[in-house]
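J.: Take this sequence and fold it.
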Amino acid sequence: MEYTEVEQKFRLVGPAAGLKERLTALGARPGSPSRQVDTYYNAPHRDFLDQEVVSEWLRVRVEDGTASVNFKRFHPIASPVKTHCDEYESTVADAEAVRRLLASLDFTELTVVDKTREEWHVDGIAVAFDRVAGLGEFVEFEFKGEAATVAEATARLEAFIGGLGLGPGAGLGERVRLGYPHLTLGLE
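T.: From the prediction side, this is the model:
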C-alpha cells in the first residue's frame, strides 16, 4: 500500500499519561519531540476549497531544519467520512525555493498549522501526540505495517486502538474526522 495513508485522529481531553503508559507497556518508546510548521496551498487550476467536501491538500512542511512537500487526496472523494488518502511526499532541500516556486505559479497560501509532535512506534503503528497552536491536543494513530488492502489496514488499526483498553482517565476523547487544515479554516 505504498502511497496510501490510513489513520485515525482523536482529541485528547486530559493528560496523555494513561495512553503513554499503555504504549510503554507494549514496548513503544517516544521519539524526540519536533516542531512541524505546515503551510497549505490552493492550486490556481483547481480550487481545493470549491467542493462541498474538501478532499485535497498541498503542503510544504518545515521540521527541525528539514523540509518536505506533500499532496494528499482523501477517499471517498465526496464523502465527509474518509477512510484513507493517497499521499505523495518527498523531501526538499530548500523550502523557501518551493514556496517561491508555488507563488510564481499562482498557488496561494491557505493556512499554516504549527504543531509540536511526539511520535511513538509499536507493532506497525505510529502514534503521534500533537499539540496544535490554536486547536489543542490530539493523538493520531497511523498504520505503518504491511497490508494488502485499505480494509485490512483499517481493521488492524482499529484492533490496535481497541486493544489499548482505554477507559476513563486515559485522555482519549472524540474521534476527529478532519485534518488540521480543515479545523484551522473552520471547514467542519
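
J.: Only C-alpha atoms from now on, for both contacts and neighbour counts.
T.: Will do.

J.: For the closest residue to P33 other than its chain neighbours, identify the helix or strand it belongs to.
T.: In this structure, P33 finds its nearest non-sequential neighbour in E118, 4.4 Å apart by Cα to Cα, 6 or more residues apart in numbering. Take DSSP states H and E as the rule and E118 turns out to sit in strand 108-122.

J.: What helices and strands are in contact with the helix or strand that that strand is followed by?
T.: Remark: after strand 108-122, the chain's next helix or strand is strand 125-132, criterion DSSP H and E. Contacts defined by 3 or more Cα pairs under 8 Å, 6 or more residues apart in numbering; DSSP states H and E place strand 125-132 against strand 108-122, strand 136-143.

J.: can I get these in JSON lines with distance to E63 and mean neighbour count?
T.: Formatted as JSON lines, the helices and strands packed on strand 125-132 follow (distance: least, Cα to Cα, whole Å; neighbours: other Cα atoms under 10 Å):
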{"stretch": "strand 108-122", "distance to E63": "10", "mean neighbour count": "18"}
{"stretch": "strand 136-143", "distance to E63": "18", "mean neighbour count": "21"}
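
J.: now the other sequence, so there's something to compare against:
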Amino acid sequence: MNYEVEQKFRVIHEAALLDQLEDLGICWRETVCQEDAYFNHPLRDFAETDEALRVRLDGSEAMFTYKGPRIDSTTKTRQELELQVANPGTDGNALKQFLLTLGFTYVHSVVKQRRKGMLSFQQQEVVVAFDEIQGLGKFVEFELVVAEDDLDSATALLTQLSASLGLGESITTGYLDMLLR
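T.: Sure thing, here's the model as predicted:
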C-alpha cells in the first residue's frame, strides 16, 4: 500500500523561493487550472473521519481520488488511491453525477492555478507544486509517494528540504478545510 507524504507551506517570499528551487535544479511543467470537487459519504462525515473524496478536472485529465485519514501530525501523510478518468471532459462530469446519484453530497470546490515540478533532493525525486488557491493565496507543496516502510525516511527528507529552503512550520490543514472556515 502506498502513502502520500506531503508538506505544505504558505508562500511569503515568492521570488526568493522560486530562485532557490531553480538553484536546486527543479524541472517545471506548465501551469494548469485545476478544479477539485469534494464529496461527502452518505453514511459517514468525511470531515469527522479525516477522509477526502474528490474529482479533479484540469482540462487535459480528470482524476478520481480517495484520501484516507492522516497518520502523522507533522505532515499530511495518508493513504491515497487514484483513478485516472479516460475522457476528462465527458467522464469527469459524469463521475460527479454518478456520485450524486449514489447519495454522496457535493461539499465544495477548490480552484487553483498549479505549477508542478520535479526536484532531485538527496537522490530522491520530490514532486513540487506551486499553487495559487482562489480565495486563499499562494502555497508550495512537497510530496513523495512511498511504501509504509519508508514513511519515516520520507518525512525526514521533506523536513530537510523545507529547512534548507528556510520555510517555517508546515501546514497540515487542507485547502478545502481552509476555505470552509
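
J.: overall similarity of the pair, as a TM-score.
T.: Overlay of the two chains. TM-score (TM-score structural alignment, normalised by the length of structure 2): 0.87; 173 aligned residues with a Cα RMSD of 2.1 Å.

J.: if we can go back for a sec, aligned partner of the residue nearest to P33 of structure 1 in structure 2?
T.: Matched by TM-score structural alignment, E118 of structure 1 corresponds to R115 in structure 2.

J.: What of A151 of structure 1?
T.: A151 of structure 1 maps onto D152 in structure 2, by TM-score structural alignment.

J.: What segments of structure 2 are helices?
T.: Per DSSP state H, structure 2 carries helices over the ranges 14-23, 46-49, 88-101, 151-164, 175-180.

J.: Please convert the ones you listed to CSV, extending it with mean neighbour count and distance to D72 of structure 2.
T.: Below are the helices of structure 2 laid out as CSV (neighbours: other Cα atoms under 10 Å; distance: least, Cα to Cα, whole Å):
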stretch, mean neighbour count, distance to D72 of structure 2
helix 14-23, 13, 26
helix 46-49, 12, 14
helix 88-101, 15, 29
helix 151-164, 16, 9
helix 175-180, 13, 17
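
J.: ok, back up a step: got the contact list for the residue nearest to P33 of structure 1?
T.: Neighbour list for E118 of structure 1: 30-34, 128-130 [criterion: Cα atoms under 8 Å, 6 or more residues apart in numbering].

J.: re the thing from before, once aligned to structure 2, how far is the strand holding E118 of structure 1 on average?
T.: Mean deviation of strand 108-122 of structure 1 relative to structure 2 after superposition (mean Cα distance after the TM-score superposition for structure 1): 0.6 Å.

J.: got the angle between that strand and helix 150-163?
T.: Here strand 108-122 of structure 1 runs at an angle of 60 degrees relative to helix 150-163 (axes from the mean of the first three to the mean of the last three Cα atoms, to 10 degrees).

J.: the inter-axis angle of strand 108-122 of structure 1 versus strand 136-143?
T.: 60 degrees.

J.: Confirm for me that N2 of structure 2 is in contact with E148.
T.: Yes - in terms of Cα atoms under 8 Å, N2 of structure 2 counts as a neighbour of E148; the distance is 6.5 Å.

J.: The closest residue to D91 of structure 2 other than its chain neighbours: how many residues sit nearby?
T.: In space, and not counting its chain neighbours, D91 of structure 2 is closest to V85: 6.5 Å by Cα to Cα, 6+ apart. Neighbour count of V85 of structure 2, defined by other Cα atoms under 10 Å: 18.

J.: what's near enough to touch V85 of structure 2?
T.: V85 of structure 2 neighbours (Cα under 8 Å, 6+ apart): 61-64, 91-92.

J.: Now do the same for it: its match in structure 1.
T.: Counting by TM-score structural alignment, the partner of V85 of structure 2 is V92.

J.: Ok, F46 of structure 2 next?
T.: Aligned counterpart of F46 of structure 2 in structure 1: F48 (TM-score structural alignment).

J.: From P181 of structure 1, how far out is its match?
T.: 12 Å (Cα to Cα, to the nearest Å).

J.: try Y88 of structure 1
T.: 17 Å.
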